[in-house]
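Engineer: coordinates only, sequence not included:
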């Protein structure tokens, strides 16, 4: 268990104001908002609560910084990112504790996220110096083609609460590598991790105005004017599909480049020939990472009939052995949900499934005491028409449905408007490749429950989003392609 004095010290070490043009300042109105510990429902601190004018001031600062930053030598931008990578790793313990306090995940998971977040800084420090173009002779030999890639310009980022540091670096790092100034609006539940990251980037030499952070409880009042202003050229959002649709509409008025990492409804397919040990381990990764509060979380477990009973029993045994509690306590593996609204949604979804005939094998209830806790839950016999099969759970609930053959498994897996990630467990190579090709998802975890990696392209299809983050293509979202036609004698 962590010392309360240390907890307060870590919270106090982070700025609680807006970062605009290199200066920390209060909201123009003087308004503040409370940051809550979801494990205790108690206030951690107050941060500035920005309004419309603050957002536009941040945009103006980014617009002023944009020309000089785009002209900065790629190696200089690379070095900034490398120093930031080293600084984040040097502060793993403090950053992890800060994240656990404001978001709830156990310290072990928070440490893992800090390391994961740092890897985006390292990866894109290496990509910054590899932005290239091309030169070619026209087919008729009369002209030359010069192709160059340049920074797209001022970028607006709206980041989520579930991975408050990693989702920040996944957007900020490629923007810095490409030479784009930014306005960042973090989730109101978890602003402290982003403020800590901004503080680090200041310390390692990021020029004033390149990164501007605006914390607010009124995203509509702050973000929409920024998108409709005309000075921003790029929007990147991670969050729900419903909010993503709204932002796409707003971005369309100025035809902004957009990247959207939206909701998921991941299917977890287990075939009869699967290695059960591996499948259960993969299920624990895919379901219980971040207490199930992840867009990549397995949302629907589709298990072939011959192995369904064994898989269900063993998964329930593993989930039932997990320790629920405040993430700062020793041995805790499952923290609270982010807030009461998130927990209430889980209660409603499980209640709907049970009302339609699902059987509760494990859990199915809130935990006692303060905090937004929900016990790990396994349901079997979940009917196809239950809300659990169509809505993102975002919690520690594993609904299991049985299938008989591959065709049914594919039909059930693809029967969703979403397409972020699916998981497949089988030892049949032909089936593995065949099913991976036919699944309608941007990513597939084959015999693994973990797909996220800074060196790989992350993103979905259908209503799970647009564009890709990470990998060699991640920087492309922040670059425009310019073609110069050269006449030759």
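Structural biologist: The structure has been received and is ready for your questions. Because the structure is predicted, anything quoted here is derived from the model rather than measured.

Engineer: okay, CA-based contacts and neighbour counts for the rest of this
Structural biologist: Noted.

Engineer: How about the contacts made by the residue most central in space within the chain?
Structural biologist: In the chain, the C-alpha closest to the average C-alpha coordinate belongs to residue 167, at a distance of 4.6 Å (CA atoms, centre = their mean). Listed by CA atoms under 8 Å, 6 or more residues apart in numbering, the contact partners of residue 167 are 117, 159-160, 238.

Engineer: where's it, which helix or strand?
Structural biologist: Residue 167 belongs to helix 166-178 when elements are defined using DSSP states H and E.

Engineer: for residue 259, same thing?
Structural biologist: Residue 259 belongs to strand 257-261 when elements are defined using DSSP H and E.

Engineer: Which residue, neighbours along the chain excluded, lies closest to residue 11?
Structural biologist: Leaving out its chain neighbours, the residue that sits closest to residue 11 by CA to CA, 6 or more residues apart in numbering is residue 98, at 6.4 Å.

Engineer: residues touching that neighbour, list them.
Structural biologist: 7, 10-11, 192-193.

Engineer: so residue 305 sits right up against residue 272, yeah?
Structural biologist: Yes - when contacts are counted by CA atoms under 8 Å, residue 305 is listed as touching residue 272 (7.4 Å).

Engineer: From the contacts of residue 98, which land in helices?
Structural biologist: The helices, defined by DSSP state H, take in 7, 10-11, 192-193 from those.

Engineer: Start from the N-terminal end of the stretch 201-350 of the chain and give the strands.
Structural biologist: For the stretch 201-350 of the chain, applying DSSP state E, counting those that start in this stretch gives strands covering 211-213, 234-238, 257-261, 266-270, 298-304.

Engineer: all helices of the stretch 251-400 of the chain, in order?
Structural biologist: Along the stretch 251-400 of the chain, counting by DSSP state H, counting those that start in this stretch, helices occupy 276-288, 305-320, 340-355.

Engineer: Take this one as well and set it beside the first:
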């Protein structure tokens, strides 16, 4: 397949060189699922590649390969596993530009965001290379004095990893790195919208020394059937999923049949709270990061802006000015600051929600346009006076839209923030430290950015409360998600 010259001019590599076949047992192979899956460039709507379509039988082959490799990998010395993970980190950094261009090409995100994602994604390998040799247990004396209590952390087994399209590198490495550090093997099923990054990374794992079968990658248009089959295979003992709460609920029901351990990083509806005493410039800086990282297509994106009445007008005007100034264009163009959405359905959905909010009394201060270029584009948008019942305030937007509402009191802000089934992350801006910590404790979320628009860090526990998920990724917590805790009663 030949590449559009206008696209190729922005790239330092040929995307058609990326293997588009299934990676099972260390081998590249065609899928048995029928025709290949097209990969679309959201910036132009054109086909940029194809990948194999796995059947249920292919998925079972991947599970078998992971199971066959499990005992050898689990018995590998922690230092050896650590060195392989460290090499994965080094190779990703060496190929940072190529990987960033590939992410921008198939995902649409601005190149600067893609470069940031590669650095973030690689850091999981460095972090968990260090955690691999620090998976310590415990030894204590039973209170009765009758025996010793010995506690070990053992690899849980074969893990199925299901990742979304919005961070095609980071969502994979955030799961693969701790799984491998713990001694587990895995089957990765990336989203079909952005599969090329997963296959490019598979080559890196092999070059870094990951043994055949330890990491397997399959793409399929029959995700429900393939994942269901894997979850009902007794060799599979772990599911780690990142995606919507709706799909997460279905997978939890599937996993219940075989009582599989589940880690779930689900949807969000992040409140961004600005108090009157906040530093206006810092709050606006934080808002742009929290809202526009990845063009708003992030579960951690600020979704609802609650601004205290004394600063509301200045904050709204300042945010609108900054959003208007963003350059919209193809993600792989170095000048682009806001790329396209992932597909036309996303554009249509958000455009409908904007219209509904305006009909309900909201006022557009910036953006709201969908005809800003060829491809799946929506201009960065700011709305004020958005009613509480608007879907922009109740649902995860996943796009470059900032709806603003005004509040009066601290208690009101907390009540508004907590009025959702989600609880992934919240953002709070105030120069009163006592207030900031007080509100942070009362907001129902797994993470809080206090005077910060970015909270994600491989060294910190990432995850949510309520219907935003189960378990934590990153930090030492991340490796424990792939372990079984064994207690041995010992007498000597």
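Structural biologist: Yep, that arrived. As the structure is a computational prediction, the values presented were derived from the model and not from experiment.

Engineer: Among the strands of the stretch 201-350 of structure 1, show me which one is buried the most.
Structural biologist: strand 266-270 (a mean of 30; mean count of other CA atoms under 10 Å).

Engineer: I would like the range of structure 2 that aligns with that strand, please.
Structural biologist: Alignment of strand 266-270 of structure 1 against structure 2: residues 270-274, by TM-score structural alignment.

Engineer: Stretch 347-364 of structure 1 too?
Structural biologist: Mapping stretch 347-364 of structure 1 onto structure 2 (TM-score structural alignment) gives residues 351-368.

Engineer: Next up, the contacts around the aligned partner of residue 476 of structure 1 in structure 2.
Structural biologist: Residue 476 of structure 1 is assigned residue 480 in structure 2 as its aligned equivalent, the criterion being TM-score structural alignment. Contacts of residue 480 of structure 2 were listed using CA under 8 Å, 6+ apart, and they are 153, 182.

Engineer: try 7 Å
Structural biologist: Taking CA atoms under 7 Å, 6 or more residues apart in numbering, we find residue 480 of structure 2 in contact with no residue.

Engineer: Any idea how far apart the tips of the match of stretch 347-364 of structure 1 sit?
Structural biologist: Across stretch 351-368 of structure 2, the straight-line distance between its terminal residues is 7 Å, by CA to CA, to the nearest Å.

Engineer: Give the equivalent position in structure 2 for the residue nearest to residue 11 of structure 1.
Structural biologist: Under the alignment (TM-score structural alignment), residue 98 of structure 1 pairs with residue 102 of structure 2.

Engineer: now residue 113 of structure 2, nearest residue through space, not along the chain?
Structural biologist: If you skip the residues right next to it in sequence, residue 113 of structure 2 has residue 294 as its closest partner in space, 5.9 Å away by CA to CA, 6+ apart.

Engineer: from what I can see the one you found touches residue 115, true?
Structural biologist: No - Residue 294 of structure 2 sits out of contact with residue 115 when judged by CA atoms under 7 Å, with a separation of 10.9 Å.

Engineer: My guess is residue 150 of structure 1 contacts residue 480. True?
Structural biologist: Yes - contact between residue 150 of structure 1 and residue 480 holds when scored by CA under 7 Å: they sit 5.3 Å apart.

Engineer: between the two, which one's more packed in?
Structural biologist: residue 150 (19 against 14; other CA atoms under 10 Å).

Engineer: Regarding the more buried one, what is its secondary structure?
Structural biologist: At residue 150 of structure 1, secondary structure determined by DSSP: H, G, I helix; E, B strand; the rest coil is strand.

Engineer: Need the counterpart of the residue nearest to the centre of structure 1 in structure 2.
Structural biologist: For residue 167 of structure 1, the aligned position in structure 2 is residue 171, judged by TM-score structural alignment.

Engineer: Would you mind measuring from its match to residue 317 of structure 2?
Structural biologist: According to CA to CA, residue 171 of structure 2 and residue 317 of structure 2 sit 35 Å apart.

Engineer: what does residue 353 of structure 2 give?
Structural biologist: Applying CA to CA, the value for residue 353 of structure 2 to residue 317 of structure 2 is 22 Å.

Engineer: and what of residue 477 of structure 2?
Structural biologist: Note on residue 477 of structure 2: its distance to residue 317 of structure 2, by CA to CA, is 41 Å.

Engineer: repeat for residue 479 of structure 2
Structural biologist: Distance of residue 479 of structure 2 to residue 317 of structure 2, computed by CA to CA: 44 Å.
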